[in-house]
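Participant: got a structure for you, letters missing:
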C-alpha cells in the first residue's frame, strides 16, 4: 500500500491560474504624513528637512531615513521637477478609476525642485519615445482630486545631469 514513486512529470501540467484578488489596507498617517496630505489638498507638495544632513525628504516620514533623527522643519518643494530615470510601460493596468491608461505610457522618478528624493509619477503630454532623463516637468492635478494625475513637460531646457545625478 505504499505510493508508487513519481517522476515529477505530468501529462497535462497546470501552468497558471486566474483568480480575483483584493487587498484592503488601513493606514493611519502620523504627524509628518498628515501635513503632507493636507498640503496636497491645497495642491502643494511639502517635505521635511533633516536637521543633521539637511536633506529634504518627500513625502516626509517624521525621521531622516539616513541619519535616523527626527524631522520637523517643513519645506515646500516643486511644483516643477526633473525626470531622473523612467521606464516605458507596455502592459495595461487593471481597470480602475485612475488606472485606465492607454499603453505605452511612461512612469518616471521625478526629483521635485528642492527635494533630495525622487517621487514616482506618470509622464504625459509628450510622446513616450521623447521622454528623457533631465526632462523638466510640472504637475497636472486631477479635477477634484488630492493628488497629481501626471506630469507634463514645462518647455524649459533639460536639466544638466550633474544637477540630478545623485538621485538616479
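Facilitator: Looks like it arrived, so ask away. Bear in mind that the values here come from a model prediction, so they are computed numbers and not experimental data.
Participant: From here on, just use CA atoms for contacts and neighbour counts.
Facilitator: Will do.
Participant: Name all residues that make contact with the residue positioned nearest the centre of the chain.
Facilitator: The C-alpha lying nearest the average C-alpha coordinate of the chain belongs to residue 120 (Cα atoms, centre = their mean; 2.0 Å). By Cα atoms under 8 Å, 6 or more residues apart in numbering, residue 120 lies in contact with 107-110.
Participant: Looks to me like residue 34 is in a helix.
Facilitator: Yes: the assignment for residue 34 is a helix, going by DSSP: H, G, I helix; E, B strand; the rest coil.
Participant: quick one: it from residue 138, how far?
Facilitator: For residue 34, the distance to residue 138 (Cα to Cα, to the nearest Å) stands at 23 Å.
Participant: Tell me which of these two has more neighbours.
Facilitator: When neighbours are counted by other Cα atoms under 10 Å, residue 34 and residue 138 differ, and residue 138 comes out ahead with 20 against 14.
Participant: re earlier: what's the helix or strand for the residue nearest to the centre of the chain?
Facilitator: In this structure, residue 120 sits in strand 119-123 according to DSSP states H and E.
Participant: what comes up buried for that strand?
Facilitator: 119, 121-123 (16 or more other Cα atoms under 10 Å).
Participant: ok, these vs residue 18, which is closest?
Facilitator: Closest approach between these and residue 18, by Cα to Cα: residue 122, at 27.8 Å.
Participant: this is the other structure I want to compare:
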C-alpha cells in the first residue's frame, strides 16, 4: 500500500475563551482603562512600568506602588500592517506601535491609526483614542492617533491608590488561531482511508510497531516509515476518563467517556469517545467497534462490540 497521494490542505481554526481572575495590580490597570485613567507601577529602582506587573522583573519584589501616567506618549518603534486580520484593532491598514506613555519607562504595544506608513515615524507624539464603550479591557484603548499640538505637553507620573468604584476582577480573553493545516504524506493517507471507512497506520521497519495515526517516522526508533498497514476496525479500551463538564458547542450529554483505544494490529492507542453503554460500565479491556459519522468520514464514537473483554496481558504494553 505505497500508492502516491496528493497531500491534503485545509483551513483550521483553534478557538477558545480563556477566563482568568485578576490580582490587585492588573485589576487596577484594567479598571483604570475603563475610567480613562492609564496606570503604571513603580519599581524599587523608581522605574514606571506600563502595562504594570505584580513583581519587579529585576528583583522579583512585589509591586503595589501604582502611578497615573499620561494619555499621550512617544512611538519608540513601529511596523506597518497593510492587511488587518479578523479581530485586530482596526479594519483598515494601520501601524503596530510601541508607545512609551508620558511618565512611563516602558512601552505599550497597540495600534496607531495613520493614513499610511509615510505618516509614521519613531519619536512621533501620539495619544490614546478611547473606545466609546469601555468594560475594563485592553480594547478600552481603541487605538492611538497622532497627538494634537495643544496636547503635546508631557505629564509626570503621579501617585494613584488604585481605588475605583466596581473594580474589574476578571476577564474573558478570546484566543483564536487561524491557519492552513497540511497533514503531510503519512496523515494524508490516513485521512483518505478514513473517508473509505478504513483505518490505516504505518509500520516501523526497525521495531515493527504499527502507529495510528501515522506520523511518517517511528517515534521510538526515529526512522522513516512508509509501509501502510490497515488495522482494526475493532479495538480494546486501554484507559479512559469520565467527562462531567459540558463543553461549549458540543452536543453530547454529560457524563460521557473518552478512552484510549488500541485498534487490533496497532502498536499505539488512539483517542475516541465511548457510547452505547452506561458511562459507569466502561472498563479497561472492553472490546469496541467504530460507529461512523454521518457521511462516513471518521468514527463519531466507539460502542461495545459484544466480544468478551480482552485479557490485560494483551494490551498492558499499550497503556
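Facilitator: Nice, thanks for sending it over. Treat the numbers as computed from the prediction; the structure is a model and nothing was measured.
Participant: hey, where'd the helices end up in structure 1?
Facilitator: Using DSSP state H, the helices assigned to structure 1 run over residues 31-41.
Participant: how near is the equivalent of residue 265 of structure 2 over in structure 1 to residue 39 of structure 1?
Facilitator: Residue pairing (TM-score structural alignment): residue 265 of structure 2 is matched to residue 114 of structure 1. Computed as Cα to Cα, the residue 114 of structure 1 to residue 39 of structure 1 distance reads 16 Å.
Participant: So if I had to pick from these two, which one is more boxed in?
Facilitator: Between residue 114 of structure 1 and residue 39, counted using other Cα under 10 Å, the more crowded position is residue 114 (19 against 16).
Participant: which residues touch the more buried one?
Facilitator: Contacts for residue 114 of structure 1 (Cα under 8 Å, 6+ apart) come out as 56, 76-78.
Participant: at 6 Å what do you get?
Facilitator: By Cα atoms under 6 Å, 6 or more residues apart in numbering, the contact list for residue 114 of structure 1 reads residue 77.
Participant: Just give me the closest of the buried residues of strand 119-123 of structure 1 to residue 93 of structure 1.
Facilitator: Closest approach to residue 93 of structure 1 among the buried residues of strand 119-123 of structure 1 (Cα to Cα): residue 122, at 12.9 Å.
Participant: Quickly note the distance from the residue lying closest to that closest one once chain neighbours are set aside to residue 40 of structure 1.
Facilitator: Leaving aside its sequence neighbours, residue 122 of structure 1 sits nearest to residue 107 (Cα to Cα, 6 or more residues apart in numbering; 4.4 Å). Residue 107 of structure 1 sits 20 Å away from residue 40 of structure 1, going by Cα to Cα.
Participant: So for the two, which sits in the more crowded spot?
Facilitator: More neighbours surround residue 107 than the other of residue 107 of structure 1 and residue 40, with 21 against 17 (other Cα under 10 Å).
Participant: hang on, isn't that one packed against residue 124?
Facilitator: No: using Cα atoms under 6 Å, residue 107 of structure 1 is not in contact with residue 124, being 9.2 Å away.
Participant: Residue 276 of structure 2 touches residue 303, doesn't it?
Facilitator: Yes: Residue 276 of structure 2 is within contact range of residue 303, at 5.3 Å (criterion: Cα under 6 Å).
Participant: So which of those two has more stuff around it?
Facilitator: Set side by side, residue 276 of structure 2 and residue 303 show more neighbours around residue 303, with 18 against 11, by other Cα under 10 Å.
Participant: so how far is residue 59 of structure 1 from the match of residue 265 of structure 2?
Facilitator: Distance of residue 114 of structure 1 to residue 59 of structure 1, given as Cα to Cα: 12 Å.
Participant: do residue 88 of structure 1 as well
Facilitator: 24 Å.
Participant: ok, these two, which is more surrounded?
Facilitator: residue 59 (19 against 16).
Participant: Under the alignment, what does that one map to in structure 2?
Facilitator: Under the alignment by TM-score structural alignment, residue 59 of structure 1 pairs with residue 213 in structure 2.
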